[in-house]
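Undergrad: please find the sequence and the predicted model below.
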Amino acid sequence: MPRPLRVAIVGSGPAGIYAADALLKSEVAADPGVSIDIFERMPAPFGLIRYGVAPDHPRIKGIITALHQVLDKPQIRLFGNVEYPTDISLDDLRTFYDGVIFATGATADRDLAIPGVDLDGSYGAAEFVAWYDGNPDFPRTWPLEAEKVAVLGVGNVALDIARVLAKTADELLPTEIPPNVYEGLKANKALEVHVFGRRGPAQAKFSPMELRELDHSPNIEVIVDPEDIDYDEGSIATRRGNKQADMVAKTLENWAIRDVGDRPHKLFLHFFESPAEILGEDGKVVGLRTERTELDGTGNVKGTGTFTDWDVQAVYRAVGYLSDKLPKLPWDIDSGTVPDAAGRVIEESGEHLKSTYVTGWIRRGPIGLIGHTKGDANETVASLLDDFANERLHTPASPAPEAVDAFLAERDVRFTTWDGWYRLDAAEKAQGEPHGRERIKYVEREDMLRHSGA
C-alpha cells in the first residue's frame, strides 16, 4: 500500500494553514493520502493573526475560528517553538518530507531612506505592533512620552498604530492585551496623532471598514483638511474602477466638511505630504519635515518644493513589512521575497529548487488582505501536486512521522503541539475570566511553553 504524501509547512499563519487546507481538499488526500507537519517558531500558532493584528479587531481575529478547524484535522501535526534553520534545516526537512512549503510571512520593517530614521523616538511599525500584541521576542516596555506623534503611511497597519496611540488604555482593556501593555498604554501621553500620506485620498490603502472604525471611539476626533481632498484623472479612474477606494474617498470627504468636535484626542489624516526628514536634537526626535506634493494627472504625485516642519516628538514608520531572508533559499533583495514560478522556488539558474515551494508574503511581498492569501496557497499547492503526479518530487530517506519526533528529541528541542495549544488557549481564557475578559495573553515564552506542556 503506498504511503501518504508527506509535506512540511514552515509557518503557521494564514498562508501556511491555507496551504494545508488546500492539500487536504485535493484528490491526493483521498488516495494515497496526505500527512502534513507544520513548523512554527513561536510556541503558539496563527502567526499574523495573533501577533500582527491590533487587539481591538475581534472581527479579523475571528478568522482564527476557520484556521482552527483546519488544524483540528487528524492529518495535520503542529510543531511549535521550532525555528528554521536553527532547530531544523532544509536538508533536515528533505530527510522527512516529499515537499516543503515555506510560509514564513513578513515581520521586519521595510527601510525608509530619509535622514533621521535612526534617531531616538523613530520607530518601525513592526516593533510597536509586536509590543502591543505581546510577542515574546520583543521588549516588555515601550516609551510613550510623546504628546504629538507622527505615523508615516496610509495602510491598515498605519491606522492600527494611530488608533492604538489615540485610544485610552481603558478602551483597550476589554481586549486580550497583557498587563504590561495595559500599564504601558496608561502612561501614554499622546494627545495628537498625525498620519501622513504622500499621495491623495484616492490612493490611500485603508480598508473602508478600518477607516470608519477610527471615528467610533468617544475619545478620538478624526480631522481631515479640506485642502487635502483633491483628484486628477488618474484618481477619478481609480475611484470608478475600485469600489473600496471610492468608499475610502467618500468617508474622507465627509470628515473634511464637518465641524471639528471636542473629543480629547485629535487624530489628523494628512495627504499630499511626503516625508523628507525626521528632525532631531541631541539624538532625539523633535519634528518631522514633509514636502508638499501635487497630482500629476495619472494618480501619481510630484514634489512642489514647499516644505513644512511638524512639531512631533515621535515618528512611527508604517511603510511596509519585509520578510527575513531564508537560509538555503534564493533571495530577491529588492522585493524581499523568494523568487518563484507559480509557487515553485526558482534558483538563479532558472531551475526549480526541487520539492521546495513558497506561499504568502514570503512569495509575493506584504500586500493584500488576509483573504488574498488563500488563492496564493491554492496556486502553490497545485504546483506541488502537479510535481507529485509527474514524479518530480524527491524521495525522503525517513518519511515515517515518528522520525521527526525522534529527530527533535535528539536535538533536545522543546516543542509545542496542537494539543498544547488547547492547553495554552484554556490557560489564557482562564486568566481573563475573573476580569470579564475573553482572554489575557501570556507574553513570556517560558510561560507559554509551560502552559502548553512543551
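TA: Now that the structure is in, tell me what you want to look at.
Undergrad: make it CA atoms for all contacts and neighbour counts henceforth
TA: Fine.
Undergrad: in the host helix or strand of residue 78, what's buried?
TA: Assigned by DSSP states H and E, residue 78 falls within strand 76-80. Judged by neighbour count using 16 or more other CA atoms under 10 Å, the buried positions of strand 76-80 are 76-80.
Undergrad: can you check stretch 59-74 too?
TA: 61, 64, 67, 70-71.
Undergrad: okay, and which of these map to strands?
TA: Among these, none falls in strands (DSSP state E).
Undergrad: still on that earlier bit, and the buried residues of strand 76-80, which is closest to residue 404?
TA: residue 79 (9.8 Å; CA to CA).
Undergrad: the closest one: what's it in contact with?
TA: 37-40, 415-418 (CA atoms under 8 Å, 6 or more residues apart in numbering).
Undergrad: what of residue 289?
TA: 275-279, 307-310.
Undergrad: can you redo those residues as a markdown table with distance to residue 436?
TA: Putting the contacts of residue 289 into a markdown table (distance: CA to CA, whole Å) gives the following:
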| residue | distance to residue 436 |
| --- | --- |
| 275 | 43 |
| 276 | 46 |
| 277 | 45 |
| 278 | 42 |
| 279 | 44 |
| 307 | 50 |
| 308 | 47 |
| 309 | 45 |
| 310 | 41 |
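Undergrad: ok, and the most crowded of those residues?
TA: Among the contacts of residue 289, the one with the most neighbours (other CA atoms under 10 Å) is residue 278, at 26 neighbours.
Undergrad: that one reaches residue 113, doesn't it?
TA: No. Using CA atoms under 8 Å, residue 278 is not in contact with residue 113, being 10.7 Å away.
Undergrad: in three-state terms, label residue 357 for me.
TA: Classification of residue 357 using DSSP: H, G, I helix; E, B strand; the rest coil returns strand.
Undergrad: try this one next to it:
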Amino acid sequence: MMHLAIVGSGPAGYYTAEAALKQWGAGARVDVFDRLPVPYGLIRTGVAPDHQSIKAVARRYEATALSDEVRFIGNVTVGKDVSIDELMALYDAVVLATGAPQDRPLDIEGAQLANVFGSAAFVGWYNGHPDFAALAPDLSGTHAVIIGMGNVALDVARILAKTEAEFAGSDIVAHALAALGGKGIRRITILGRRGPHQIMMTPKELAELGKLERARPEIQAADLPDAEADAALDPGQRKSVALLREFAAASGSEKPIAIAFDFFASPVRLIGEGGRVTGVDVERNALDGETAVGTGEVRRLPANLVVSCIGYRSSPIDGVAFDARGGRFANDGGLIAPRLYCVGWARRGPSGTIGTNRPDGFGVIERIAAEVVPDAAKPGPAGFDALAGERGIDIVTFRDWRRIEAAEVAAARQGAPREKFVAIEDMIAARGTG
C-alpha cells in the first residue's frame, strides 16, 4: 500500500491525487492537507469571481476527492499542527503543492504607504480569502495604478471598472461588491516596463476590456511597434497585440472610466501625503533586445490606489530547502529530498496556467512510483488520525466541506452561485448545518 501525503488542495494538489489514483488505484491511500477548512486553493480565492467557467474545474477535483482512496484534511497547518518530519514518518512520500500564496515584494521607496497592495492581498480581498477579508482598500479616489502586464493585472483592472450589474453570476463577496459600488475611480493606469510585444496577457482576458459597460481601454498608437513585426510572435501573443491595435484605433468613447496602458514605464518610487499614497514616479524605459533599460526620464502619475501585480512566492516551511531567489522550494525536477517532492507553483514558481499543473502532477507521481518503495511500517492515514487525536486537531473533512458549500449556496444573493464565508470560524460553524 502506498501512503501519500499531499500538502495543498489547489489544482496542483488534486491533479497529483488524480495521478496517484491512476498509478496505484486501490493500492494507494492519499491524504490531501490544507490549512483552510475549504479546498481548491486559487480556484476559490485566486481565479477572478467573474470567471465562473474557469472555476468549474473544481468539479473535476471533486470527483477525485470523493474517491474512497483520497481524503481531504482541512484546517491543518503543516509546519504548525504537524511538522514535515512527522508527515515523513507517517507516509511513504510527501508532496508539497502549496502554491505561491505570497506577493513578490514591490521593492521601491514608498511601498509601505497606505492603500498600496500586492495582488495576492487585493485579489484575496475581493475573492473572500480569510487572510485578506479585512483589507478594506479605500476606493474613493479617482486614480488607480496597477503595476504589471499579465492576466492578474487585467483581472484587477476589470474588477475595479465593472458596474454592479456586470457582477451578475459571479461569486464576488458582499464586502467587496459594496465597496466597489461606491468607488470614484475614473482612470486606471496599467504600468508595464516593456512594450506591447512583451505583455503576458492572453487574448481572451484582454478582449474582456473592450466589452465593459462604463470603461474603455486606452492605448497610445505611438507605443505600438510596426505591424510587420507582429509576424514573429507566437499565435496567442499575436492575437493579444492585434487587440491592442484595435483599442488604439478605436474612436473616442463617452465611457467615464479609462483603462490606460502605459508601456515602457517602471515605477521608481511611490509618493504619499499623511502616510497614504498619492502618486507614482515612473521612469521611461527603452528596450535593449528584450531587456528594459531606464532612460532617466521620470514623470509623476496621480495614484490614490496602487496594486502591484508582479508575481508571487511560495511560503517557506521549516526544515524544507527553499530557493529564496526563485520564491519556491529548492528542487531537482520536483525532488526536494528523498521521499519529499514538490509540484505546481511550489516547484516551478508562478508560471503556467491551471492546466499546466496536470502534467506536472502526473510527472511527480511517475517519479515517486520509480523511486519510492512502500514501507509497511508507515502507518499512513491511521497514523495521522492518531496524532491528530492526541493533539486535539480539529480536522475538516470533505463531507464537512460539502456542508459549508451548501450553506454558502443557500446564502447567495440573487443570481450568484454562492456567498463565501470569509472567516474561518464561520466556515467551521457551517459544517454543522445541513
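TA: That came through, no problem. Since this is a predicted model, take the numbers as computed values, not measurements.
Undergrad: need the TM-score between these chains.
TA: The TM-score (TM-score structural alignment, normalised by the length of the second structure) is 0.95; 432 aligned residues with a CA RMSD of 1.9 Å.
Undergrad: hmm, back to that, mean shift between the following helix or strand past the strand holding residue 78 of the first structure and the second structure?
TA: Following strand 76-80 of the first structure in sequence order, the next helix or strand is helix 90-96 (DSSP H and E). Once fitted to the second structure, helix 90-96 of the first structure is off its aligned match by 1.7 Å on average (mean CA distance after the TM-score superposition for the first structure).
Undergrad: in the second structure, what residues pair with whichever helix or strand comes after helix 90-96 of the first structure?
TA: Of the helices and strands lying after helix 90-96 of the first structure in sequence (DSSP H and E), the nearest is strand 99-102. Aligned by TM-score structural alignment, strand 99-102 of the first structure corresponds to residues 93-96 of the second structure.
Undergrad: rewinding a little: the contacts of residue 79 of the first structure in helices, which ones?
TA: residue 418 (DSSP state H).
Undergrad: any of the contacts of residue 79 of the first structure buried? List them.
TA: 37-40, 415-418.
Undergrad: contact partners for the aligned partner of residue 357 of the first structure in the second structure?
TA: Mapped onto the second structure by TM-score structural alignment, residue 357 of the first structure lines up with residue 341. Residue 341 of the second structure is in contact with 93-96, 331, 334-335, 364, counting by CA under 8 Å, 6+ apart.
Undergrad: now tabulate the residues you listed in CSV and tack on distance to residue 291 of the second structure and neighbour count.
TA: As requested, those are exported to CSV (distance: CA to CA, whole Å; neighbours: other CA atoms under 10 Å):
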residue, distance to residue 291 of the second structure, neighbour count
93, 41, 25
94, 39, 25
95, 36, 28
96, 33, 28
331, 28, 19
334, 30, 24
335, 32, 19
364, 34, 22
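Undergrad: still on that earlier bit, roughly how far is the strand holding residue 78 of the first structure from the heart of the chain?
TA: Taking CA atoms, centre = their mean, to the nearest Å, the mean C-alpha location of strand 76-80 of the first structure is offset from the chain mean by 21 Å.
Undergrad: one more: stretch 123-141 of the first structure?
TA: 12 Å.
Undergrad: what residues sit buried inside that stretch?
TA: Buried, per 16+ other CA under 10 Å, within stretch 123-141 of the first structure: 123-136, 138, 140.
Undergrad: name the helix or strand for residue 315 of the first structure, please.
TA: strand 314-317.
Undergrad: next structured bit after that strand?
TA: Going down the chain from strand 314-317 of the first structure, the next helix or strand is strand 321-322, by DSSP H and E.
Undergrad: now that following strand on the second structure. Mean distance?
TA: Mean deviation for strand 321-322 of the first structure: 1.0 Å (mean CA distance after the TM-score superposition for the first structure).
Undergrad: what range does that strand cover in the second structure?
TA: Using TM-score structural alignment, strand 321-322 of the first structure pairs with 312-313 in the second structure.
Undergrad: also stretch 145-152 of the first structure?
TA: So stretch 145-152 of the first structure sits over residues 140-147 in the second structure, by TM-score structural alignment.
Undergrad: contacts only, for the spatially most central residue of the second structure.
TA: Against the mean C-alpha coordinate of the second structure, by CA atoms, centre = their mean, the closest residue is residue 46 at 3.8 Å. By CA under 8 Å, 6+ apart, the residues touching residue 46 of the second structure are 120, 123-124, 127.
Undergrad: what residue in the first structure is paired with it?
TA: By TM-score structural alignment, residue 46 of the second structure lines up with residue 52.
Undergrad: what does residue 118 of the second structure give?
TA: With TM-score structural alignment as the criterion, residue 118 of the second structure pairs with residue 124.
Undergrad: quick check: closest non-adjacent residue to its match.
TA: Excluding its sequence neighbours, the residue lying closest to residue 124 of the first structure (CA to CA, 6 or more residues apart in numbering) is residue 317, at 5.0 Å.
Undergrad: correct me, but the match of residue 118 of the second structure touches residue 314?
TA: No. With contact defined as CA under 8 Å, residue 124 of the first structure does not reach residue 314; the gap is 11.0 Å.
Undergrad: related to what we said a few turns ago, tell me the one of the contacts of residue 46 of the second structure nearest residue 286 of the second structure?
TA: Nearest member of the contacts of residue 46 of the second structure to residue 286 of the second structure, counting by CA to CA, is residue 120, at 29.1 Å.
Undergrad: my read is that closest one is in a strand, agree?
TA: No. According to three-state DSSP, residue 120 of the second structure belongs to no strand; its state is helix.
Undergrad: residue contacts, it?
TA: 46, 101-103, 312.
Undergrad: for residue 261 of the second structure, see how far away it is.
TA: 21 Å (CA to CA, to the nearest Å).
Undergrad: ok, residue 64 of the second structure next?
TA: 42 Å.
Undergrad: now swap in residue 198 of the second structure and tell me
TA: Taken as CA to CA, the span from residue 198 of the second structure to residue 261 of the second structure is 13 Å.
Undergrad: tell me which of those two has more neighbours.
TA: Shown here are residue 198 of the second structure and residue 261; by other CA under 10 Å, residue 261 has more neighbours (22 against 17).
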